[in-house]
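K.L.:
Need coordinates for the following:
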Amino acid sequence: MQIYKVGGAVRDRLLGKPVTDIDWVVVGATAEEMLAKGFRPVGADFPVFLHPKSGEEYALARTERKSGRGYGGFTFHASPEVTLEEDLIRRDLTINAMAEDDQQNLTDPYHGQRDLEDRILRHVSPAFAEDPLRVLRVARFAARYAELGFKVAPETLELMRQLSESGELEALTAERSWKEISRALMESQPQVFIQVLRDCGALKVLMPEVDALFGVPQPEVHHPEIDSGIHTLSVLEQAALHKQPLTVRWACLLHDLGKGLTPEEEWPRHIAHEHKGLKLIKAVNERFKAPKDCQELALLVGQYHTHGHRALELKASTLLELLQSFDVYRRPQRFEEFIVACEMDARGRKGLEQRSYPQADYLRGAASAARGVAVQPLLEKGLKGPELGEALKRERLKALKAYKESASS
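P.N.:
Below you'll find the model as predicted:
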């Protein structure tokens, strides 16, 4: 029995990055031997075991063969005869197909170390094209390592293109897709993930609503970058630079989908794109079964982001409607995320990345003014039910009018 550290742990050590998860491969062992040593079995598809003390995963060396469509369409064969090289060849990228023994001796049959040095994301073997999930994984690695100068090898991009055109991407489950998408959006350069998906034709399969934004112009006075797709990438880039959470990044990606529906004769204007985009945002949310908080914020940002930009001009009654839509009294955090999404939208424009956004503090002040209205005096007057609701609304409107006056003086 020989045990090797494999995959990401080896890759990240060689890159000088912190190693978080460690995967192990066991060569020359049977499942019975693992159980005898106290390992606990997990995984129905192939023999993976948890170490009795560390809890880390140890997998028996295995080969795989394509047997059906999609990510799960494989049969696996694990036996003591399977070599380390045979196990490594089934992996996605050369930089993930290296192994180390306990003396840190490197086994690198597919030249992963060379590709690390050359900053190349390259597939290990033609079998790469058998697993559609790898399209998303490679795009995610491109987003993670873009800051180090990594690029996808042209021949790997070509295989990704073939996969995108094969119909295999449609076989991915919403859960698997969302896991990769959400992880990619939280990388340091999530806009690279979207760009790579577009470069290989996967974006128009997975998110045609986002793909449709590229080539759609906007008024240059507000958008020096002009192209709606480029703007979306820039907004996503700003969200990552400002360390925003997943909810905000997802909303940033989807906020302008309505612009993809504008007839060409109306370009570069996009009248009512906020309202038109809601059905598209809803469709993307449902396609990937995004978490509820991501879905809700994306829809609210899509509908109201121009309200955010025009915050200082809004009437007190419109401000109140906006605050009510977000339920700022019970869910203040959601409104805060809306504000920062609007700010990322304003900064995601060529040459305007450092612009100030006074609307943010203005909206925070408005929310504070509305929340500051006390309910107790109205209860003491004997108001309840709809009467109480209306009285509360009137008092909040009064508070917002006073706030507007003080803010403009």
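K.L.:
For the rest of this, base every contact and every neighbour count on C-alpha atoms.
P.N.:
Fine.
K.L.:
what's the nearest residue to Asn35 if we skip its chain neighbours?
P.N.:
Let me fix one detail, which is that residue 35 is Leu and not Asn. Pro41 (7.6 Å; Cα to Cα, 6 or more residues apart in numbering).
K.L.:
Verify the assumption that the one you found is located in a strand.
P.N.:
Yes. Applying DSSP: H, G, I helix; E, B strand; the rest coil, one finds Pro41 inside a strand.
K.L.:
quick one, what contacts Asp101?
P.N.:
3-5 (Cα atoms under 8 Å, 6 or more residues apart in numbering).
K.L.:
Would you format those residues as TSV with distance to Glu286 included?
P.N.:
Formatted as TSV, the contacts of Asp101 follow (distance: Cα to Cα, whole Å):
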residue	distance to Glu286
Ile3	43
Tyr4	41
Lys5	38
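K.L.:
Please tell me how far the residue nearest to Leu35 sits from Gly72.
P.N.:
Distance of Pro41 to Gly72, computed by Cα to Cα, to the nearest Å: 20 Å.
K.L.:
for Leu363, same thing?
P.N.:
Separation of Leu363 from Gly72 (Cα to Cα): 47 Å.
K.L.:
So for those two, which sits in the more crowded spot?
P.N.:
The residue with more neighbours, out of Leu363 and Gly72, is Leu363; 20 against 16, by other Cα atoms under 10 Å.
K.L.:
Which neighbouring elements make contact with the helix or strand harbouring that one?
P.N.:
Per DSSP states H and E, Leu363 falls inside helix 358-371. Judged by 3 or more Cα pairs under 8 Å, 6 or more residues apart in numbering; DSSP states H and E, helix 358-371 is in contact with helix 292-309, helix 316-326, helix 332-347, helix 385-408.
K.L.:
Please repeat the previous calculation with a cut-off of 6 Å.
P.N.:
Helices and strands touching helix 358-371, as assessed by 3 or more Cα pairs under 6 Å, 6 or more residues apart in numbering; DSSP states H and E, are absent.
K.L.:
and Tyr58, helix, strand or coil?
P.N.:
Put simply, Tyr58 is strand when judged by three-state DSSP.
K.L.:
okay, now it: neighbour count?
P.N.:
As a burial measure, Tyr58 scores 24 neighbours (other Cα under 10 Å).
K.L.:
Same check on Ser67?
P.N.:
Residues near Ser67, counting by other Cα under 10 Å: 12.
K.L.:
Second input sequence below; structure requested for side-by-side comparison:
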Amino acid sequence: MQVYKVGGAVRDRLLGLPVTDVDRVVVGATAEEMLAQGFRPVGADFPVFLHPKTGEEYALARTERKSGRGYGGFTFYASPEVTLEEDLIRRDLTINAMAEDDQLNLTDPYHGQRDLEARILRHVSPAFAEDPLRVLRVARFAARYAGLGFTVADETMDLMRQLSESGELQALTAERSWKEISRALMEDHPQVFIQVLRDCGALKVLMPEVDALFGVPQPETHHPEIDTGLHTLSVLEQSALHKQPLTVRWACLLHDLGKGLTPEEEWPRHIAHEHTGLKLIKAVNERFKVPKDCQELALLVGQYHTHGHRALELKASTLLELLQSFDIYRRPQRFEEFIVACEMDARGRKGLEQRSYPQADYLRGAAQAARAVAVQPLLEQGFKGPELGEALKRERLKALKIYKDNA
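P.N.:
This is a model prediction of the structure:
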């Protein structure tokens, strides 16, 4: 029995990056031998075991064969005869197909170290094209390592195009797709993830609503970058630069979907795109079974981001309606995320990335003024039920008028 570290642990150590997840493969052992040593089995699909003391995962070396559509359409074969090289060849990228023993002796049959040095994301074998999830994984790795200069090999991009055109991407489950998308959005360069998906034709299949934004012009006075798709990538880039959470990054990706529906004769203006985009945002949310907090913020940012940009001009009554829509009294964090999403939108414009965004503090101040209105005096005056709600609304409107006059 021989145990090797494989995959990301080897890759990131060679890159000089922190090693977070350690995967181990066991060569020359049977499931019975693992159980006899106290390992605990997990996973029904293939033989993976937890170490009796550390709880870390150990997988038996295995081969795999395509047996159906999609990510799960494989049969696995594990046996003591399966070699380390046979286990490594089924992996996606050469940089993930290296192994090392406890003495750090490297096994690199597919030249992963060479590709690390050349900053290339390259598939290990033609079997890459059997798993559609790998399109998303490669795009995610491109987003993760873009800052180090990594790019996707031309021949790997060709295989990703083939997969995008084959219909296999539609076989991916919503859960698997969202897991990759959400992880990719939290990388340092999430805009690269979207760009790589677009370059290989996968964006058109997975998120046609986002793909449709490329080539759609906006008024140059507000958007020097003109192209709506490029603007979306820039907004996503800003959200990562400012370390925003997943909810904000997801909202940034979807905020302008309505512009993809504007008739060409109306370009470059996009009247009421905030409302026309809502059905598209809902469709994308449902397609990937997106978590509720991400869904809600994306819809609210889509509907109200232009209100955010015009905050200083809004009437007190419109400002109050905006605050009520976000339920700022019970959900203060959601309104804060809306504000930063609007700021990312404003910064995601060519040459305007450093421009100040006074609307942010203005909106925070407005929320504070509305929240400061006390309920107790109204209760003491005898208000209750719907009348209390109306009285509270009147007092908050007064507070916002005062705030607006003094701002």
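K.L.:
Quick TM-score on the pair, please.
P.N.:
Once superposed, chain against chain, the TM-score is 1.00 (sequence alignment, normalised by the length of the second structure); 407 aligned residues with a Cα RMSD of 0.3 Å.
K.L.:
sorry, back to before: save the contacts of Asp101 of the first structure as a markdown table, and put in secondary structure and distance to Leu159 of the first structure too.
P.N.:
As requested, these are exported to a markdown table (DSSP: H, G, I helix; E, B strand; the rest coil; distance: Cα to Cα, whole Å):
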| residue | secondary structure | distance to Leu159 of the first structure |
| --- | --- | --- |
| Ile3 | strand | 32 |
| Tyr4 | strand | 29 |
| Lys5 | strand | 28 |
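K.L.:
Under the alignment, what does Leu392 of the second structure map to in the first structure?
P.N.:
Using sequence alignment as the criterion, Leu392 of the second structure maps onto Leu392 of the first structure.
K.L.:
And for that match, nearest residue in space, chain neighbours not counted?
P.N.:
Leaving aside its chain neighbours, Leu392 of the first structure sits nearest to Val375 (7.1 Å; criterion: Cα to Cα, 6+ apart).
K.L.:
returning to that earlier point: distance from the helix holding Leu363 of the first structure to the second structure after superposition?
P.N.:
Once fitted to the second structure, helix 358-371 of the first structure is off its aligned match by 0.1 Å on average (mean Cα distance after the TM-score superposition for the first structure).
K.L.:
quick one: buried residues of whatever helix or strand comes next after that helix?
P.N.:
Proceeding N to C from helix 358-371 of the first structure, the next assigned helix or strand is helix 376-380, under DSSP H and E. Within helix 376-380 of the first structure, the residues scored as buried using 16 or more other Cα atoms under 10 Å are Leu378.
K.L.:
mean shift between helix 376-380 of the first structure and the second structure?
P.N.:
Mean deviation for helix 376-380 of the first structure: 0.5 Å (mean Cα distance after the TM-score superposition for the first structure).
K.L.:
how far away is Gly72 of the first structure from Gly7 of the first structure?
P.N.:
In terms of Cα to Cα, Gly72 of the first structure sits 20 Å off from Gly7 of the first structure.
K.L.:
re earlier: cool, now which of the contacts of Asp101 of the first structure survive the switch to the second structure?
P.N.:
Using both residues aligned by sequence alignment, their matches' Cα atoms under 8 Å, the second structure keeps these contacts from the contacts of Asp101 of the first structure: 3-5.
K.L.:
Quick check, central residue of the second structure?
P.N.:
Leu185 (2.6 Å; Cα atoms, centre = their mean).
K.L.:
What's it aligned with over in the first structure?
P.N.:
Leu185 of the second structure maps onto Leu185 in the first structure, with residues paired by sequence alignment.
K.L.:
check contacts around that match.
P.N.:
Listed by Cα atoms under 6 Å, 6 or more residues apart in numbering, the contact set of Leu185 of the first structure is empty.
K.L.:
Can you tell me how far it is from Pro291 of the first structure?
P.N.:
The gap separating Leu185 of the first structure from Pro291 of the first structure is 14 Å, by Cα to Cα.
K.L.:
and if you look at Gln376 of the first structure?
P.N.:
Distance from Gln376 of the first structure to Pro291 of the first structure, by Cα to Cα: 36 Å.
K.L.:
Isn't Phe76 of the second structure up against Ser67?
P.N.:
No. Checked against Cα atoms under 6 Å, the pair Phe76 of the second structure and Ser67 is beyond contact range at 9.8 Å.
K.L.:
residue boundaries of the strands in the stretch 1-150 of the first structure?
P.N.:
2-6, 23-27, 40-42, 48-50, 57-60, 62-66, 74-78, 99-100, 106-107, 120-121 (DSSP state E, counting those that start in this stretch).
K.L.:
want to try JSON lines for those strands, with distance to Phe193 of the first structure as columns?
P.N.:
Below are the strands of the stretch 1-150 of the first structure laid out as JSON lines (distance: least, Cα to Cα, whole Å):
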{"stretch": "strand 2-6", "distance to Phe193 of the first structure": "25"}
{"stretch": "strand 23-27", "distance to Phe193 of the first structure": "25"}
{"stretch": "strand 40-42", "distance to Phe193 of the first structure": "32"}
{"stretch": "strand 48-50", "distance to Phe193 of the first structure": "30"}
{"stretch": "strand 57-60", "distance to Phe193 of the first structure": "28"}
{"stretch": "strand 62-66", "distance to Phe193 of the first structure": "26"}
{"stretch": "strand 74-78", "distance to Phe193 of the first structure": "26"}
{"stretch": "strand 99-100", "distance to Phe193 of the first structure": "27"}
{"stretch": "strand 106-107", "distance to Phe193 of the first structure": "30"}
{"stretch": "strand 120-121", "distance to Phe193 of the first structure": "13"}
